[in-house]
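In: here are the coordinates; sequence isn't available:
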């Protein structure tokens, strides 16, 4: 089935990742992203895919993976995270194309506001999010607790 997530943008090509892409996405993030998460492993990405196969967006240029973004929707909130564009491909519209696809996904699902998890010390990312119209929300902080098996 084809929809907004497939063939939407010609260059770069934005699509939902397939099961065959999951390992490549993890490898890509090692070069393109700052920081890691406890769920940055194949099992974690497979669980994401099983739960919501349209949440993991990928950007390709000439067949090469150049960007990724998770656009998660829980039925109420729209969450953007694990956003990365390969350093050699930044400032070429790839991030904008990924964010546009994510925002279109959220609107189609009935979402009303997107939030993004952004590393506090990643100033390059702050500029990209700001340029896309996102602003930090000073009244909130993120609290986390690692869960063990």
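Out: Looks like it came in fine. Values in this document were obtained by computation on a predicted structure and should not be read as measured data.
In: C-alpha only now, for contacts and for neighbours.
Out: Noted.
In: helices of this structure, residue ranges please.
Out: In the chain, the helices defined using DSSP state H lie at 22-32, 42-51, 94-109, 123-131.
In: out of the ones you listed, deepest packed?
Out: Counting by mean count of other CA atoms under 10 Å, helix 94-109 has the highest mean neighbour count of the helices of the chain, with a mean of 20.
In: show me what it is packed up against.
Out: Using 3 or more CA pairs under 8 Å, 6 or more residues apart in numbering; DSSP states H and E, the elements in contact with helix 94-109 are strand 13-16, strand 56-61, strand 64-73, strand 78-85.
In: so which of those is nearest residue 97?
Out: Nearest to residue 97, of all those, is strand 13-16, at 7.3 Å by CA to CA.
In: from residue 63, how far out is residue 37?
Out: Distance, residue 37 to residue 63, using CA to CA, to the nearest Å: 27 Å.
In: hmm, back to that, tell me which of the helices and strands packed on helix 94-109 lies nearest to residue 140.
Out: strand 78-85 (14.8 Å).
In: which helices and strands does the closest one pack with?
Out: Strand 78-85 packs on helix 22-32, strand 64-73, helix 94-109, strand 114-116, going by 3+ CA pairs under 8 Å, 6+ apart.
In: another structure for you, compare them:
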């Protein structure tokens, strides 16, 4: 993983990230547009983390913190780069951010039918709370 670089996204990354999500993420949401990502980065410039290998975007995670709860969104790894530890590295970076901010718990929403994603979250130490249908981890 020494050639993997994780950094925070900038406004100039938005179009690349949106294209990446169309290829690598399971579906899109109403906020997956230029204005939505601009609002995210303007409000919290360190929330969107990017994984790159040789300058190519290979993964993303949004590590949001509202002062009370940590939330992980848009954990996505390009299909050509999966099962190489990129999701784990992104989650570790997100958890470091959360810990530095004083966060104590991470919530993640994961599509019910995305078995591959469920495996990735479980492998990273998260457990599923079925009554909320989300994955959580205490920090």
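Out: Sure, I can see it. Bear in mind that the values here come from a model prediction, so they are computed numbers and not experimental data.
In: tm score of chain vs chain?
Out: After superposition, the two chains reach a TM-score of 0.93 (TM-score structural alignment, normalised by the length of the second structure), with 134 aligned residues with a CA RMSD of 1.2 Å.
In: that older thread, can you lay out the helices of the first structure as TSV showing distance to residue 142 of the first structure?
Out: What follows is the helices of the first structure, written out as TSV (distance: least, CA to CA, whole Å):
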stretch	distance to residue 142 of the first structure
helix 22-32	22
helix 42-51	21
helix 94-109	22
helix 123-131	16
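In: mind checking which of the ones you listed is nearest residue 140 of the first structure?
Out: Nearest to residue 140 of the first structure among the helices of the first structure is helix 123-131 (16.7 Å), distances taken as CA to CA.
In: contacts for the closest one next, please.
Out: Applying CA atoms under 8 Å, 6 or more residues apart in numbering, the contact partners of helix 123-131 of the first structure are 95, 118-119, 135.
In: measure residue 27 of the second structure to residue 120 of the second structure for me?
Out: Where residue 120 of the second structure is concerned, residue 27 of the second structure sits at a distance of 17 Å (CA to CA).
In: try residue 43 of the second structure
Out: 28 Å.
In: do the same with residue 69 of the second structure
Out: Counting by CA to CA, the gap from residue 69 of the second structure to residue 120 of the second structure is 21 Å.
In: could you do residue 88 of the second structure as well?
Out: Distance from residue 88 of the second structure to residue 120 of the second structure, by CA to CA: 8 Å.
In: likewise for residue 138 of the second structure?
Out: 17 Å.
In: then residue 103 of the second structure?
Out: Counting by CA to CA, the gap from residue 103 of the second structure to residue 120 of the second structure is 21 Å.
In: show me the contacts for the counterpart of residue 89 of the second structure in the first structure.
Out: The alignment partner of residue 89 of the second structure in the first structure, by TM-score structural alignment, is residue 97. For residue 97 of the first structure, the contact set (CA under 8 Å, 6+ apart) comprises 9, 12, 14.
In: same question for residue 22 of the second structure.
Out: Listed by CA under 8 Å, 6+ apart, the contact partners of residue 22 of the second structure are residue 28.
In: for the residue nearest the centre of the second structure, which non-adjacent residue is spatially closest?
Out: Against the mean C-alpha coordinate of the second structure, by CA atoms, centre = their mean, the closest residue is residue 61 at 1.6 Å. Using CA to CA, 6 or more residues apart in numbering and skipping residues adjacent in sequence, the residue nearest residue 61 of the second structure is residue 75, 4.2 Å away.
In: picking up where we left off before, distance to residue 43 of the first structure added to the helices and strands packed on strand 78-85 of the first structure, as CSV?
Out: Shown next, in CSV, are these (distance: least, CA to CA, whole Å):
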stretch, distance to residue 43 of the first structure
helix 22-32, 10
strand 64-73, 16
helix 94-109, 23
strand 114-116, 23
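In: perfect, I'm done here.
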